[in-house]
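# Build me a structure from this.
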Amino acid sequence: MNRVRNDREKSRSIFIGHGTGDKKYGGKAHILLNYQYVFVSGPKHMEKFKDSDLSFPENSLVKIGNLRFDDYVNGKLDRNAIMNRMGVPEADRGRKTVLYAPTWEWGNGTLGKYAKLFMKEITAEHNLIIRPHHFDSHRVPGLKLWARLNGIKRVYFSNSNRIAASDTMHDFAVSDILISDTSSVLYEYLITGKPIVVADTDFSGLHSMPDTMNVMKIAAFFHGSEKILDVVNGNLSIDNSKYFEMLHNCFYFNDGKSVDRAVEFINGVAGELKQ
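Here you go, the predicted structure:
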């Protein structure tokens, strides 16, 4: 294996994918075949394997669902507590909240291109949460300084380096609409049923997906020439049935029990090793 020394007589290896977006696997995808089991989040996950020319033994594929969805589905996220942590004043909690969560350089992330524009225009009416990719988190101090020097209020930064205290699902719970680019967050946000805006980018290293598993077919777009506030306001009230339909096309179960399934499987494998 590439990173893990695995004694197959004494242990078992399990691959858990990092997101289920459209960007192709970094590095050499065939390395994934070295894992004994693969936790599969849904049909889209399988489609990514297919598009990568990966074929796994049937008994190695374990249908789990998206492990990250459970707390959201089970109502464990306290909106007011999250807003308290972010520092959102009571007076602004009645405003709509826009989540901007771009990817990084690999994927032609749009943080450098649009962050200042969004801070300036969106905060005229709404709260704005900016959650940069982990590899772009070093840009946050400069963006905070720029906002302060320009008198911009109602902008908050979600720390992607502190996963336990500042998980993406926390941002989902307090937001009303998402803006992203090629990040896998586009698909994770489907669990909310809330509207999605794609900041257009020219990145070409994407998987080929059927329309039923391609969020680009149902999301709104921002190409850079429009007023972002007009795009946001024009999509805040939409029929969410198309988002929930795609959610179930892309992910298994969505029942808040994915972690339970994973734990049950791991315990079963551990029991076999003890025999």
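
# contacts, neighbours, all on C-alpha from now
Noted.

# As a check, name the ranges of all strands in this protein.
All strands of the chain, identified by DSSP state E, fall at 14-16, 37-40, 61-63, 97-100, 127-130, 155-157, 177-180, 196-199, 220-222.

# hey, which of the ones you listed is tucked in deepest?
strand 97-100 (a mean of 25; mean count of other Cα atoms under 10 Å).

# That one - contacts with which helices or strands?
Applying 3 or more Cα pairs under 8 Å, 6 or more residues apart in numbering; DSSP states H and E, one finds that strand 97-100 contacts strand 127-130, helix 168-174, strand 177-180.

# longest helix in the protein, by residue count?
helix 258-274 (DSSP state H).

# Make CSV from the strands of the chain and add distance to residue 257 to it.
Shown next, in CSV, are the strands of the chain (distance: least, Cα to Cα, whole Å):
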stretch, distance to residue 257
strand 14-16, 16
strand 37-40, 14
strand 61-63, 12
strand 97-100, 26
strand 127-130, 28
strand 155-157, 30
strand 177-180, 25
strand 196-199, 25
strand 220-222, 31
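
# Before we compare anything, build this one as well:
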Amino acid sequence: MKYLKHKLYGRIFNLFKVFPINKNKITFIVDSGESFKGNLDYIKKEFEKRGTFEFNFFYKDKLSIGAFKDLATSKYIFLNDNFFPIAFMNFKDESVVTQLWHAPGAFKKFGGSVSSEDDRQMLLKISKNTDYLITSSKNIEGFYSEAFQISKDKIKPLGLPRADYYFENHNISDLKEEFCKRYGVGPDKKIILYAPTFRDEEKYNNVFNYLDLNEFNESLGDEYVLALRLHPKIKDFYSGDISSKGKYIDCSGYASEQELLLISDILITDYSSIMIEFAMLNKPIVFFTYDFDSYLNEERGFYFDFKNTVPGPIVYDSSQLIEVIENKDFEERKLSEFVMTQFDEINGEASKRVVDFLLNEGDKNG
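This next block holds a predicted model:
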């Protein structure tokens, strides 16, 4: 019963195997909110440079007969997140199914590294119907093999397509000016982006119970403004008027996370994979881990030794956090070393490498 809906999806899909594959048809599997779409957008742009292709979007939370037919007749199929019905879909040999995965690098354990035996068996079925899994580095191949229950020969360390964004011609000054106007911030202020992750342990999700905003602003407010970007689930744990906690910008609804990374001067985070992307930009990161012992013992855990690997200082309370920022003691020497463990190449050509691979040696049956 657990996988009944996924099996139904698979059976509907399999009805359309009677139709021939269209070698120029590409389908992207997304949810209706189009979350985690960045990699897909960059792959689409790269294919558009190569010729005339037909692009379709299969919305995994909407049932559409036409979408099933498009999926079944596509030459190239891309995912950027989990989609369990893949386990029950019998793709034609000519189709190429590629998992791009939305998160950069590897840090927090996920998937088959932490799931039940039943879920690992499901991941194994999905991996058998997946031709390629794209990662950012050969160094993390073993972790992804475990997380996806997929053989290493299907893993291709070609890069993170959406990271090509940072190599485009952005006017960062204009982006920051627009941001400051929108939120009423003086243009001379530096931006500290605080992006905490979600915890399964509920009591640690209200970050204002641990970050003293008044103390923070009193010490740092002349030079910096705090921009808070919350995981959607965290807001469920707020109580009362959070604006009374002190002055900050809530940019949780800001459309482009990558734009925020470009205009921010410092990142404060904890265990979020956002730090992997920010580290690429060679800017300071501070790890505010007020619940470190609980997270280490009760949550998912890490693929690396957290304390010896993260590219920045680790602090446990507001006073330590403020002190590190005041003294600019960011341990930036650790940034390049960390980035090298997560990326083989960073040059704005990840999308090109993926599409080159698929159109050449990764293209089954010509």
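
# re earlier: and residue 87 of structure 1, which of the helices and strands packed on strand 97-100 of structure 1 is closest to it?
Nearest to residue 87 of structure 1 among those is strand 127-130 (11.3 Å), distances taken as Cα to Cα.

# mean distance, the closest one to its aligned residues in structure 2?
Comparison of strand 127-130 of structure 1 with structure 2 after fitting gives an average deviation of 1.0 Å (mean Cα distance after the TM-score superposition for structure 1).

# so that strand corresponds to what in structure 2?
Aligning strand 127-130 of structure 1 against structure 2 (TM-score structural alignment) gives residues 225-228.

# ok now do residue 170 of structure 1, which residues does it touch?
Residue 170 of structure 1 makes contact with 77, 79, 82, according to Cα atoms under 8 Å, 6 or more residues apart in numbering.

# Mind filtering the residues you listed down to those shared with structure 2?
Among these, no contact is conserved in structure 2 (both residues aligned by TM-score structural alignment, their matches' Cα atoms under 8 Å).

# Which one of these is nearest to residue 255 of structure 1?
Once Cα to Cα is applied, the member of the contacts of residue 170 of structure 1 that ends up nearest residue 255 of structure 1 is residue 77, at 15.6 Å.

# Tell me how many other residues surround that closest one.
17 (other Cα atoms under 10 Å).

# right, and it touches residue 172 too?
No - Residue 77 of structure 1 is not in contact with residue 172 according to Cα atoms under 8 Å; the separation is 9.5 Å.

# So which of the contacts of residue 170 of structure 1 sit within helices?
Counting by DSSP H, the part of the contacts of residue 170 of structure 1 found in helices is 79, 82.

# any chance of the contacts of residue 170 of structure 1 in TSV, with distance to residue 245 of structure 1 too?
What follows is these, written out as TSV (distance: Cα to Cα, whole Å):
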residue	distance to residue 245 of structure 1
77	23
79	25
82	28
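
# Pick the one among the contacts of residue 170 of structure 1 closest to residue 208 of structure 1.
In terms of Cα to Cα, no member of the contacts of residue 170 of structure 1 lies closer to residue 208 of structure 1 than residue 77, at 34.1 Å.

# Near the counterpart of residue 209 of structure 1 in structure 2, how many other residues are there?
Using TM-score structural alignment as the criterion, residue 209 of structure 1 maps onto residue 304 of structure 2. By the measure other Cα under 10 Å, the count of residues near residue 304 of structure 2 is 13.

# Let me see the contact set for residue 304 of structure 2.
Counted by Cα under 8 Å, 6+ apart, residue 304 of structure 2 has contacts residue 107.

# nearest to residue 245 of structure 1, of the helices and strands packed on strand 97-100 of structure 1?
strand 177-180 (17.5 Å).

# And the contacts of the closest one?
97-103, 186, 189, 194-199, 232, 236.

# mean deviation of that strand from structure 2?
Mean for strand 177-180 of structure 1 is 1.2 Å (mean Cα distance after the TM-score superposition for structure 1).

# Find me the equivalent region of that strand in structure 2.
The aligned range for strand 177-180 of structure 1 in structure 2 is 266-269, by TM-score structural alignment.

# Not counting residues beside it along the chain, what's closest to the spatially most central residue of structure 2?
Centroid-nearest residue in structure 2, with Cα atoms, centre = their mean: residue 103, separated by 2.9 Å. Once flanking residues are discounted, residue 103 of structure 2 sits nearest to residue 273: 6.8 Å by Cα to Cα, 6 or more residues apart in numbering.
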